[in-house]
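> Generate coordinates for the sequence data below:
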Amino acid sequence: MIDSVIADLRTGIVMLADSERTEVAEIGGIGPRFRGVLAASNINPATEKSNDIERIWLDYIFSTNKRGVALVTKFKDQFGFDFKGKRVLDIGSGYGGLCLAAALQGADVVGVEFQKKLVDFSLENFHDFDVGDCIEIINKDIVNPETWKSLGQFDIVFCDNVIEHVHSPEGLISAVGSLLKVGGYFYLTAPNAYSFGMIRSECHYGLLGASLLDPNDAAVMLSFIRGQKTEYDVSFYYDYAEYVEIFTRYGLDPKHLLPLDGSDAAVARAHANFNEIIKDLEKVKLPDSIRDRYFERVRWYKNRFYADLNYFYGANDPQERAAIAQRMSRDYEINLWYFVCKRTKK
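Sure thing, here's the model as predicted:
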């Protein structure tokens, strides 16, 4: 349905909300005031001296407006969604790029952000485009019913790169089920902890094998590798079936946006990738306190993959084999799931 979603996530055009509706020369760029407050906090664009993890985080910060514009544009183009006059909620609004993009399309926008510093940054971002009156940012925890019960209902809710950081993912999805109007959309991205890409390099810290572990053991692993106690800012990684079950429980009908490869060649490719990853996983250096649990999880991962592989090769019906191959593509090759859910129940 949306073959070009990922390829186009960093394209788009930003329109200023002033009387002349001037195009920004730097597509999806950030303004001087926002750039200035970032610099004052020693946050500057990545350089050749930046390590891989620093570059990921810095690129994420400085692309906030590009990513916001791209996502709003995709909803307009692929779903025919007209933002003008609609109520939009961004959960985990961060640096404000999505809120800004929706407001510039005429939406009434509410952002909920738990970190006060990010709220302050986003307000400076909005100031550059003169849209502060169109956006309300709330510095609270969306999982708390006292936060969301006073917000009213929305036509569309976004939750992008957030769900794995909250203390109760189900609580967040439950809140969305109440916040969405019937027929409204919920857009959610969720990392796939068991994809080959995530196993090779966990998306937040770049650690081999960390996404197999529970958050406490992953924190021990991170601190051990960095040589000092380091916070691990990830709470939960759910699998695909768990997300679908939770969505359905709260009246949300989920669709996954990315195409899946149902060919025999895709399974052969996955098998080869799996064998290489297992070799790497078995070489990881770990503190004694988590070693046994780590290798127990590696064994679990091996058993999981081989069970799927045997199921595939045991299927004689071509349609069944294709369906199993697609599920394996979804579970092992896609690093980030892109869900769009529609609220179907009152």
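
> From here on, just use CA atoms for contacts and neighbour counts.
Will do.

> What is the neighbour count of Gly197?
Burial measure for Gly197: 19 neighbouring residues, criterion other C-alpha atoms under 10 Å.

> Against Ala270, how distant is it?
If you measure Gly197 against Ala270 using C-alpha to C-alpha, to the nearest Å, the figure is 11 Å.

> Might one say that Leu336 is in contact with Leu188?
No - under the criterion of C-alpha atoms under 8 Å, Leu336 lies out of contact with Leu188, with a separation of 10.1 Å.

> So which of these two has more stuff around it?
Summary of the neighbour comparison: Leu336 and Leu188, criterion other C-alpha under 10 Å, with Leu188 having more neighbours (21 against 18).

> quick one: the strands in this protein?
87-91, 108-112, 135-138, 154-159, 180-191, 252-256, 336-343 (DSSP state E).

> Which strands and helices lie in contact with the second one?
Pointing back at strand 108-112 there. strand 87-91, helix 97-104, strand 135-138 (3 or more C-alpha pairs under 8 Å, 6 or more residues apart in numbering; DSSP states H and E).

> Including mean neighbour count and distance to Ser329, could the ones you listed go into CSV?
Conversion of those to CSV gives the following (neighbours: other C-alpha atoms under 10 Å; distance: least, C-alpha to C-alpha, whole Å):
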stretch, mean neighbour count, distance to Ser329
strand 87-91, 25, 29
helix 97-104, 28, 29
strand 135-138, 19, 38
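
> Please produce CSV containing the ones you listed, extended by distance to Arg330.
What follows is the helices and strands packed on strand 108-112, written out as CSV (distance: least, C-alpha to C-alpha, whole Å):
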stretch, distance to Arg330
strand 87-91, 25
helix 97-104, 27
strand 135-138, 35
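
> Could you point out which of these sits nearest Tyr313?
For the helices and strands packed on strand 108-112, proximity to Tyr313 was assessed by C-alpha to C-alpha; strand 87-91 is nearest, at 42.1 Å.

> So which elements touch the longest helix seen in the chain?
Across the chain, the helix with the greatest residue count (assigned by DSSP state H) is helix 288-313. Helices and strands in packing contact with helix 288-313 are listed as helix 215-226, helix 264-281, helix 318-328; criterion 3+ C-alpha pairs under 8 Å, 6+ apart.

> Now the second one, please; I'll put the structures next to each other:
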Amino acid sequence: MTVESNFERFWETTLSPTTQASVIKHWREHELTAVLRGNTVVMHLQDFSSVAGLQILDVGCGYGGVSIALALAGASVVGTDFDAQRLEGAKIRVHEDHPGSNVRLVRSAGESLPFADNSFDVVVCNDVLEHVQSHDSTLAGIARVLRPGGWLYIQFPNRFSPENLKKDPHYGLRGVSILPPWAGRLYVVRLRRRSPSYDVGTFPVAGKVLQVLHALGIETIQYWPSPRRTLGWLTPALRAYRLNTVPIITAIGRKS
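Coordinates of the predicted model:
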């Protein structure tokens, strides 16, 4: 038995017999490739600063894939998540799959991070905002614990993206991304029976998120997909439209 299969075996114990096979297949691939996908986060950050030797907070670390990738690149990482089951899986992954990696795991909601002001050189918030109760409180907490001159990596799905409206990135259902949490739960769990649980809150809107970060003293240095060059007075309007309609937005910001 390989070490990685210990995590896979744990993950399989979390499945419900009522979860549809297509959902299981999607999330199995997603979770088992998490460390590999975490290397993309490292790559984006290292375009601006080496992560080696830095203190990094991974907010909403889930099963720990991004945290491990950052640690393998030389960072000292604290991963937080409110879901105790996910933290248990992250512990298995950290201690059995990558023993010795510099990752500490803490149970905490994104809205109430238990760390002192200016504690971290980098904060990562990867596919988390749509799962928290308050976008603004989570972003304020991130800004509080990030040191001046520190970097923020943030990625999230756009609420009004036509692609997300057509097919929700979590459950593969039409229209879920614009629903409030109570309606999403009713639709996904009770009506469509796609999953026995529903852990998605309100999807964020990219333009609003970047505005909130600006007000908190975090300036967006770059975001992906990059804005296209346009001419004349349409430039701001077209950029704003594209920013708010791409399926997934990824941004790097820096605290002043």
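
> Got a TM-score for the pair?
Comparing the two superposed chains by TM-score structural alignment, normalised by the length of structure 2, the resulting TM-score equals 0.87, with 249 aligned residues with a C-alpha RMSD of 2.4 Å.

> Would you mind measuring from Cys159 of structure 1 to Gly92 of structure 1?
7 Å.

> before we move on, the earlier item: got the helices and strands packed on helix 288-313 of structure 1 as JSON lines, with distance to Asn44 of structure 1 and mean neighbour count columns?
Putting these into JSON lines (distance: least, C-alpha to C-alpha, whole Å; neighbours: other C-alpha atoms under 10 Å) gives the following:
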{"stretch": "helix 215-226", "distance to Asn44 of structure 1": "23", "mean neighbour count": "18"}
{"stretch": "helix 264-281", "distance to Asn44 of structure 1": "34", "mean neighbour count": "15"}
{"stretch": "helix 318-328", "distance to Asn44 of structure 1": "40", "mean neighbour count": "18"}
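
> and these as JSON lines, adding distance to Val182 of structure 1?
Converted to JSON lines, those look like this (distance: least, C-alpha to C-alpha, whole Å):
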{"stretch": "helix 215-226", "distance to Val182 of structure 1": "35"}
{"stretch": "helix 264-281", "distance to Val182 of structure 1": "38"}
{"stretch": "helix 318-328", "distance to Val182 of structure 1": "30"}
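
> so which of those helices gets nearest Lys302 of structure 1?
When those are compared for distance to Lys302 of structure 1 using C-alpha to C-alpha, the nearest one is helix 264-281, at 7.8 Å.

> contacts for that closest one?
With contact meaning C-alpha atoms under 8 Å, 6 or more residues apart in numbering, helix 264-281 of structure 1 is reached by 196, 199-200, 208-209, 298, 302, 309, 322, 325, 328-329, 332-333.

> Quick one: residues contacting the spatially most central residue of structure 1.
Relative to the mean C-alpha position of structure 1, the nearest C-alpha, by C-alpha atoms, centre = their mean, is the one of Asn161, at 2.8 Å. Asn161 of structure 1 is in contact with 188-191, counting by C-alpha under 8 Å, 6+ apart.

> same check, this time on Val123 of structure 2
By C-alpha under 8 Å, 6+ apart, Val123 of structure 2 lies in contact with 56-59, 142, 146, 151-153.

> for Leu165 of structure 2, same thing?
Leu165 of structure 2 sits next to 159, 174-178 when contact means C-alpha under 8 Å, 6+ apart.

> okay, among those residues, which ones form the most distant pair?
Taking C-alpha to C-alpha as the measure, the contacts of Leu165 of structure 2 span a maximum distance of 12.4 Å, between Arg159 and Arg174.

> Compare those two (neighbour count), which wins?
Ranked by neighbour count (other C-alpha under 10 Å), Arg159 of structure 2 and Arg174 place Arg159 first, with 26 against 14.

> Now do the same contact list for the closest residue in space to that one that isn't next to it in sequence.
For Arg159 of structure 2, the nearest residue in space outside its immediate sequence neighbours is Phe203; the separation is 4.8 Å by C-alpha to C-alpha, 6 or more residues apart in numbering. Residues near Phe203 of structure 2 by C-alpha under 8 Å, 6+ apart: 129-130, 157-159, 177-178.

> any chance of the residues you listed in a markdown table, with distance to Glu29 of structure 2 too?
Shown next, in a markdown table, are the contacts of Phe203 of structure 2 (distance: C-alpha to C-alpha, whole Å):
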| residue | distance to Glu29 of structure 2 |
| --- | --- |
| Leu129 | 22 |
| Glu130 | 20 |
| Pro157 | 19 |
| Asn158 | 22 |
| Arg159 | 24 |
| Ser177 | 22 |
| Ile178 | 26 |
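
> Of these - the most surrounded one?
Using other C-alpha under 10 Å as the neighbour definition, the contacts of Phe203 of structure 2 reach their maximum at Ser177, which records 30 neighbours.

> What residue in structure 2 is paired with Val162 of structure 1?
Aligned by TM-score structural alignment, Val162 of structure 1 pairs with Val128 of structure 2.

> Surely that match and Pro157 touch.
No - Val128 of structure 2 is beyond contact range of Pro157, at 9.3 Å (criterion: C-alpha under 8 Å).

> do you know how far Asp261 of structure 1 is from Tyr306 of structure 1?
According to C-alpha to C-alpha, Asp261 of structure 1 stands 19 Å off from Tyr306 of structure 1.
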